[in-house]
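Asker: No letters, just coordinates:
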């Protein structure tokens, strides 16, 4: 049975988050500095290491000694700055996103986004770049109580009756979500990816256009049975 749906990660897979990450993070930590709640440089490199985890986990890691109230305030400001930077055109999609989406829709595949980003952030990217022309639905990790991407992907499979699909993403959470649900795991060797994570994928790409050729031979990759 051929692939009938593709579930894409957003950050570091479809959207070049790196273009707005440092700007937005600097703004958030500058606010902490002004309030006497942070000293030193913005921990951008640490954030890059954990990119792909839900935002609550991000702030627990970056601000381990701060209160839940401070983390929530920083999270809100960071989200505002991310959205402002998206809407002002400082971000960008990865090359060939729209071409690949057009090709996959012509093949009558269902397309979804499963993101660890918050709903407002995800919606701002989808709207700014008009991705809803191709994407059947976009889902935030906040739509599952566990904040677990495997559960989010399973929800998509159940809701849209995905029988044989693939998950395309750059981090281990994407690869794990695919394997936990019996889907093909396609790792993206992009900005935030890590080799020790990518080697667990069924296939690795360095450009989204490689998906075109990959899905032509996908039956030879022998993906596992469909979603649970």
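Answerer: Yep, that arrived. As the structure is a prediction and not an experimental result, all values here were calculated from the model. Numbers count the residues shown, from 1 in each chain.

Asker: rest of the way, CA atoms for contacts and neighbours
Answerer: Fine.

Asker: Which secondary structure state does the residue lying farthest from the centre of the chain sit in?
Answerer: The centre of the chain is farthest from one residue, residue 36, which by C-alpha atoms, centre = their mean lies 32.6 Å away. Per DSSP: H, G, I helix; E, B strand; the rest coil, the secondary structure class of residue 36 is coil.

Asker: now it: how far from residue 47?
Answerer: Using C-alpha to C-alpha, to the nearest Å, residue 36 is found at 21 Å from residue 47.

Asker: Take this one as well and set it beside the first:
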């Protein structure tokens, strides 16, 4: 039976036991930050022109919403837009982002090759706070859909938090918590893994703050360092 550890309980990390590796998306496998900045700029320019917003969200404000679940990111940025107009701008935002994601790959350098290599030894999963459409567009690029055994996200499992996505992964895989590894770039990834009782590797990224990953079981500088950590 899967055991759930306390968030504060250290979890031994034994690479030899790992059978499934779950990856966060943004900042870990992909970088849609510029697309997000561009899309938000266009949408808020329209809102300002129409008198529905007073200012553009800053880069830091947009980055701070990365990792939020469901509509939380949009609601945070669009808090001043009138309620009766917010959904219209949200759909415009989503439409522009869909077009960008359909047009190009946002995978970080070496990610496609890394995942294809890892898939020879492990089952791979995603564990993201995104919606199903967003995840499908990410996996449609670079042949990633073929190497992900468990394409999970908050939208696909109706999760209220990322730890729910990881618990669903444990349920579907039938594995013990010591056999599943989470890889992510933010404190929210570390916290989610702790709540689900699985070990976690932090990947440094430009979106994280200093010492944000200090409670991870291991921290690597780039996603490519994962193979070295796993002694492959």
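Answerer: Right, received. Where do you want to start? Bear in mind that the values here come from a model prediction, so they are computed numbers and not experimental data.

Asker: what's the TM between chain one and chain two?
Answerer: Once the chains are overlaid, their TM-score stands at 0.86 when taken by TM-score structural alignment, normalised by the length of structure 1; 215 aligned residues with a C-alpha RMSD of 1.9 Å.

Asker: any idea what the residue farthest from the centre of structure 1 aligns with in structure 2?
Answerer: Counting by TM-score structural alignment, residue 36 of structure 1 corresponds to residue 51 in structure 2.

Asker: Tell me which residues touch its match, please.
Answerer: The contact partners of residue 51 of structure 2, by C-alpha atoms under 8 Å, 6 or more residues apart in numbering, come to none.

Asker: What about residue 172 of structure 2, how many residues nearby?
Answerer: Residue crowding around residue 172 of structure 2 was assessed by other C-alpha atoms under 10 Å; the count is 10.

Asker: Just give me the match in structure 1 for it.
Answerer: Checking TM-score structural alignment: residue 172 of structure 2 goes with residue 159.

Asker: Equivalent analysis for residue 33 of structure 2, please.
Answerer: Aligning on TM-score structural alignment places residue 33 of structure 2 opposite residue 18 in structure 1.

Asker: repeat for residue 160 of structure 2
Answerer: So, by TM-score structural alignment, residue 160 of structure 2 is matched to residue 147.

Asker: Its match - nearest residue in space that isn't next to it in sequence?
Answerer: residue 141 (5.4 Å; C-alpha to C-alpha, 6 or more residues apart in numbering).

Asker: now the helices: where do they sit in structure 1?
Answerer: Per DSSP state H, structure 1 carries helices over the ranges 18-34, 44-50, 55-62, 68-87, 97-106, 119-129, 149-160, 172-180, 195-198, 210-216.

Asker: Of all those, which one is nearest residue 2 of structure 1?
Answerer: helix 210-216 (8.5 Å; C-alpha to C-alpha).

Asker: got the contact list for the closest one?
Answerer: So helix 210-216 of structure 1 is contacted by 3, 100, 103-104, 205 (C-alpha under 8 Å, 6+ apart).

Asker: That one maps to which residues in structure 2?
Answerer: Against structure 2, helix 210-216 of structure 1 falls on residues 225-231 (TM-score structural alignment).

Asker: And the matching stretch, what's buried?
Answerer: residue 226 (16 or more other C-alpha atoms under 10 Å).

Asker: Could you do stretch 175-189 of structure 1 as well?
Answerer: Buried, per 16+ other C-alpha under 10 Å, within stretch 175-189 of structure 1: 175-189.

Asker: gap between it and the chain center?
Answerer: Stretch 175-189 of structure 1 sits 13 Å away from the centroid of its parent chain (C-alpha atoms, centre = their mean, to the nearest Å).

Asker: what sits up against that stretch?
Answerer: 13, 149-151, 153-154, 164-171, 174, 195, 198, 200-207, 223-228.

Asker: Stretch 6-23 of structure 1 too?
Answerer: So stretch 6-23 of structure 1 is contacted by 44, 52, 82, 85-86, 90-94, 97, 109-115, 117, 122, 125, 153, 165-170, 174, 188, 190-193 (C-alpha under 8 Å, 6+ apart).
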